[in-house]
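Enquirer: Fold the following for me, if possible:
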Amino acid sequence: MGEADLTIPQDIAETVVDPRAYADERIHDAYRWLRLNNPLGIARPEGFDPFWVVTKHADILEVSRQNDLFHSGDRQTTLVNQVNDARAREITGGSPHLVRSLVQMDPPDHLKYRALTQGWFMPPNLRKIEARIREIAKTSVDQMAGLGGRCDFVRDVALRYPLHVVMEILGVPEEDEGRMLMLTQELFGAQDPDIARPEISVEETSKMLTGVLDDFYAYFDKISIDRRANPRGDLASLIANASIDGEPISGLEQLSYYVIVATAGHDTTSSTTAGAIWKLCEDPEQFRRVKSDPSRIPGLIDEAIRWMTPVKHFMRSATADAELGGRRIGKGDWLMLCYASGNRDEEVFEDPYTFRSDRTPNRHLAFGYGAHVCLGQHLAKLEMRIFFEELFSRLERIELDGEPGMTQAYFVNGPKKLPVRFEMS
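Expert: Purely as a prediction, here's the structure:
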């Protein structure tokens, strides 16, 4: 197959890199066309290095299970244009990464660093804090009930509940949660003019992200100093005093660990929670079914995760020539794993553009797969299950009270506003 046959149409390529397309749902039209016509093609949008667009469920799985062949850390782990890639390398002295967290690590480092905290996020440990999570959920529902029957569910509820849970686990004082929320939104919403730092243009993403990360690092450096002197039973203490192969982890890796837990630990959960409520507002009968039978809540959660897929992509680079989907991938090639496309793959999901809380099986890819599968997936599902159990026991009716909106971002995005009207017992 010639290069011309591999190259996807320019309008589709430009849609894939347009943050606005992820807010107005044009991205799903592009994904649908790609899955049907060129499921593994090369995008050449202006200002970007060429990259493969991986849109099929099976191909995403194939890349994800081969961590030695497809690396996370050799190139940028999320899509950036050439200007911002060059700026990142200038800032770091050559590295494409402004942070070095689990997301940017490959074997053998990835497994070693993951093992430091993995036990915290596994079901046996989570059972120890389930009662506390339920207390937080009840408080969140009480606060919603006190809003007078109308609210922006994103701003007033969804953003705050998982934030409080993960900050308590990490060890961040409650009075600092607002700061953590703002920095997280600025980090993941750097392409959205409503969220990004106003003093820096959206086009200068690397410069903007550096400012946000500097603020994160300054905050967590103080936390780290305190926890080394006065360790507690929180996750921050574990990270502050962590060692790999008998040596303390570096300052960058320590601070990066704090940031990935503090941001990914709540933002994606809030997006999925809001997404579930959004779809239930549009389908009162589905709401009644889930409300009347709490055993349906896990199915609702999995479908909301599939439907929203808050993390839209990660990038991988080939360490050697390889074959994927019948096509030859060259050593050094860059691949975009489009999880939101895989989660609407017609070959895997029946009627994929319909939200079905009773969908089974639901083999979604929203948590990733293989060695890089989401560290916090069990916590996210637990938080949502407990929250919906508490909410649905009191929520009698809920409907949209205005136009919802999504964030403009091609890496992590979800509901930005969700005005609702509701009745609670």
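Enquirer: Only C-alpha atoms from now on, for both contacts and neighbour counts.
Expert: Noted.
Enquirer: State the number of residues packed around Glu389.
Expert: Using other C-alpha atoms under 10 Å, Glu389 has 19 neighbouring residues.
Enquirer: got the residue ranges for the helices in the stretch 1-150 of the chain?
Expert: 3-6, 10-16, 26-37, 57-64, 82-92, 109-117, 123-145 (DSSP state H, counting those that start in this stretch).
Enquirer: just those: most buried one?
Expert: helix 57-64 (a mean of 20; mean count of other C-alpha atoms under 10 Å).
Enquirer: got the angle between it and helix 26-37?
Expert: Angle of helix 57-64 versus helix 26-37, following axes from the mean of the first three to the mean of the last three C-alpha atoms, to 10 degrees, is 100 degrees.
Enquirer: hmm, who's touching helix 57-64?
Expert: Helix 57-64 has contacts (C-alpha atoms under 8 Å, 6 or more residues apart in numbering) with 54, 70, 324-325, 337-339, 341-343, 345, 348, 365, 368-372.
Enquirer: Repeat the analysis, applying 6 Å as the threshold.
Expert: Around helix 57-64, the neighbours that count as contacts under C-alpha atoms under 6 Å, 6 or more residues apart in numbering are Leu337, Gly342, Tyr369, Gly370.
Enquirer: Report the separation between the third one and Val103.
Expert: Yep, that's Tyr369 we're talking about. 13 Å (C-alpha to C-alpha, to the nearest Å).
Enquirer: Second input sequence below; structure requested for side-by-side comparison:
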Amino acid sequence: MTTIEASAARTEGVPDDIARQIVLPEGHRDEEALFAAYAWLRANNPLPQVHVEGYDPLWLVTKHADILEIERQPQIFCNGGLDGPGTHNPILTNQAGDEFTKSLTGGSLRVMEALPYIDPPEHSVLKDIANDWFRPANLKKWEDTVRKLAREEIGKRLKPGVNEIDLVKDFAVFYPLHVVMSLFGIPESDEPRMMALTQEFFGTADPDATRADVEPLSAEAAAKQWAAATADFCAYFDTFVEARRAEPRDDLATIVSNARRPDGEYYEKRFAYGWFIQMATAGHDTTSSTLAGILELLALHPDQLAEIREDPARIPDLVNEGLRYVSPVKHFMRQATQDYVLRGRDIKRGDRLMLLYQSGNRDEEVFEAPTEFHSTRKPNKHMAFGYGPHMCIGQHLAKQELRIMLEELLPRLRSIEITGERKVVQTNFVGGLKNLPVRIDLA
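Expert: Coordinates of the predicted model:
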């Protein structure tokens, strides 16, 4: 197991290197060591409270059943904080980062008005603004549009015959961004800017994604980059709110921009910003990570690729297994609002819990041979989209995008071969492959 030397840990019953491997962003560069750490905890100490230097004490929640138990009880395990909205950070940041965030906001950790920072009943009200748009019945009418975009991306990024490319940077990152931006109504000419901001937003701990205006070695560097990227997003989206209120269109931006409170007044712009940011980031990055991961897995399992090419009806199962195996959302944080006993452990009011979705998706008690990739796996009770009221609102759109791209690409994909070293994004939050050289033979 790789030793992470950047911090010390003080945890009874858990080796220091395992605690650091999971908590620290740099521990996620080595996926083999990371998943070995998850497996060790599930087998030996599935719900430990760890103390890693520079971070609050954290309960590491590694088991599928425990994550479900927490997720279905938002009144006991909250996002926003037991002392009121913005008193807890649902995304793990070190103590220096949280202090920096509070210095910008006047004491709040709620950096934007988005669903991950909000608890019911406010969460339900905000979610309802666009919940109907994301339902399968509505998304079905966008099926032809998404399929057209998939075909365009294949034609633009790949040529018939042999293609020597970086699977991530030359292919996988573009399509999900193009879909989300198109459905939003954002001009294609602005997509490079959205791409850069998304990578900065989720790459806060990755040296390769550090902004020029952020000192990369400072303790609060990740929080500074997060805040700067968020501010740039808000500045960009401000024009969209005014434009869609003045001239409504048939797009998601119009629905969000024109949402009104029960008293008939528009929501403040910051709520629209939150919606736009969460969809422009999570709606793109998680799907591109999953798409790249699925294609990598098919390169490693050419027999399964051949079987799917013969029977494309298996593609929805392939999508679900890809989501389970890749699990691009690695964690969210919750805070206990009261004392609670979980797996025999005494969780105290105010304690923080790190829900480890990647570990839950490899739980031996739920999945047979969980470390193996089986494109026909059924049942597949993965939690790649979370669970309960905080389950990802964009899950059906993500599945639709992935299914359609694979339906268009795989019948033409004669072979895919890995030709170089894989690299992953250095992050403990959302991410996956950063580089993967491949050789694609396209019919």
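Enquirer: Structural similarity score between the chains, please.
Expert: The pair, once superposed, lands on a TM-score of 0.97 when counted by TM-score structural alignment, normalised by the length of the first structure; 422 aligned residues with a C-alpha RMSD of 1.4 Å.
Enquirer: circling back: same drill for Tyr369 and Val103 of the first structure, tell me which one is more crowded.
Expert: In terms of neighbours (other C-alpha under 10 Å), Val103 is the more surrounded of Tyr369 of the first structure and Val103; the figures are 20 against 16.
Enquirer: Quick check: ChimeraX command selecting the buried ones in the contacts of helix 57-64 of the first structure.
Expert: Here is the ChimeraX command that selects only those of the contacts of helix 57-64 of the first structure that count as buried (16 or more other C-alpha atoms under 10 Å):
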select :337,342,369
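Enquirer: Just list the residues touching the residue nearest the centre of the first structure, thanks.
Expert: Residue closest to the mean C-alpha point of the first structure, counted by C-alpha atoms, centre = their mean, is Val311 at 3.6 Å. Listed by C-alpha under 6 Å, 6+ apart, the contact partners of Val311 of the first structure are Phe411, Val412.
Enquirer: Now check it against the second structure: what is it aligned to?
Expert: Using TM-score structural alignment, the partner of Val311 of the first structure in the second structure is Val329.
Enquirer: Could you do Gly326 of the first structure as well?
Expert: Checking TM-score structural alignment: Gly326 of the first structure goes with Gly344.
Enquirer: distance of that match from Ala336 of the second structure?
Expert: 15 Å.
Enquirer: what do we get in the second structure for Asp226 of the first structure?
Expert: Using TM-score structural alignment, Asp226 of the first structure sits opposite Ala243 in the second structure.
Enquirer: what's the angle from the host helix or strand of that match to helix 95-105?
Expert: Counting by DSSP states H and E, the element that carries Ala243 of the second structure is helix 221-246. With the same axes, to 10 degrees defining the directions, helix 221-246 of the second structure sits at 40 degrees from helix 95-105.
Enquirer: Which positions in helix 221-246 of the second structure come out as buried?
Expert: Applying 16+ other C-alpha under 10 Å to helix 221-246 of the second structure flags 221-230, 233-234, 237, 240-241, 244-245 as buried.
Enquirer: The match of Val311 of the first structure and Thr427 of the second structure: what is the separation?
Expert: Counting by C-alpha to C-alpha, the separation of Val329 of the second structure from Thr427 of the second structure is 10 Å.
Enquirer: what does Glu408 of the second structure give?
Expert: Counting by C-alpha to C-alpha, the gap from Glu408 of the second structure to Thr427 of the second structure is 31 Å.
Enquirer: So between the two, which is more surrounded?
Expert: Higher neighbour count among Glu408 of the second structure and Thr427: Thr427, with 21 against 16, using other C-alpha under 10 Å.
Enquirer: Which residue lies closest in space to the more buried one, excluding its sequence neighbours?
Expert: Pro25 (4.4 Å; C-alpha to C-alpha, 6 or more residues apart in numbering).
Enquirer: cool, and Glu203 of the first structure?
Expert: Gln191 (7.8 Å).
Enquirer: That neighbour - how many residues pack around it?
Expert: Gln191 of the first structure: 25 neighbours (other C-alpha under 10 Å).
Enquirer: now swap in Ala313 of the second structure and tell me
Expert: 11.
Enquirer: Next: Ile315 of the second structure.
Expert: Ile315 of the second structure has 20 nearby residues by other C-alpha under 10 Å.
Enquirer: now swap in the one 5 residues further on and tell me
Expert: As a burial measure, the neighbour count of Asn320 of the second structure was computed by other C-alpha under 10 Å and equals 26.
Enquirer: cool, Glu307 of the second structure as well?
Expert: Around Glu307 of the second structure there are 12 residues (other C-alpha under 10 Å).
Enquirer: one step back: mind checking how far the alignment partner in the second structure of the residue nearest to Glu203 of the first structure is from Val214 of the second structure?
Expert: In the second structure, Gln191 of the first structure lines up with Ala205, judged by TM-score structural alignment. From Ala205 of the second structure across to Val214 of the second structure, the span is 11 Å (C-alpha to C-alpha).
Enquirer: now Asn380 of the second structure
Expert: Asn380 of the second structure is 41 Å from Val214 of the second structure, by C-alpha to C-alpha.
Enquirer: Also Tyr117 of the second structure?
Expert: Applying C-alpha to C-alpha to Tyr117 of the second structure and Val214 of the second structure gives a distance of 24 Å.
Enquirer: out of the two, which sits in the more crowded spot?
Expert: The neighbour count for Tyr117 of the second structure versus Val214, taken as other C-alpha under 10 Å, is higher for Tyr117 (23 against 16).
Enquirer: Would you confirm that that one contacts Cys78?
Expert: No - between Tyr117 of the second structure and Cys78 there is no contact, the gap being 9.2 Å when judged by C-alpha atoms under 6 Å.
Enquirer: if we can go back for a sec, neighbour count for Gly344 and Ala336 of the second structure, which is higher?
Expert: Taking neighbours as other C-alpha under 10 Å, Gly344 of the second structure and Ala336 compare with Ala336 leading, 22 against 8.
Enquirer: Perfect, that will be all.
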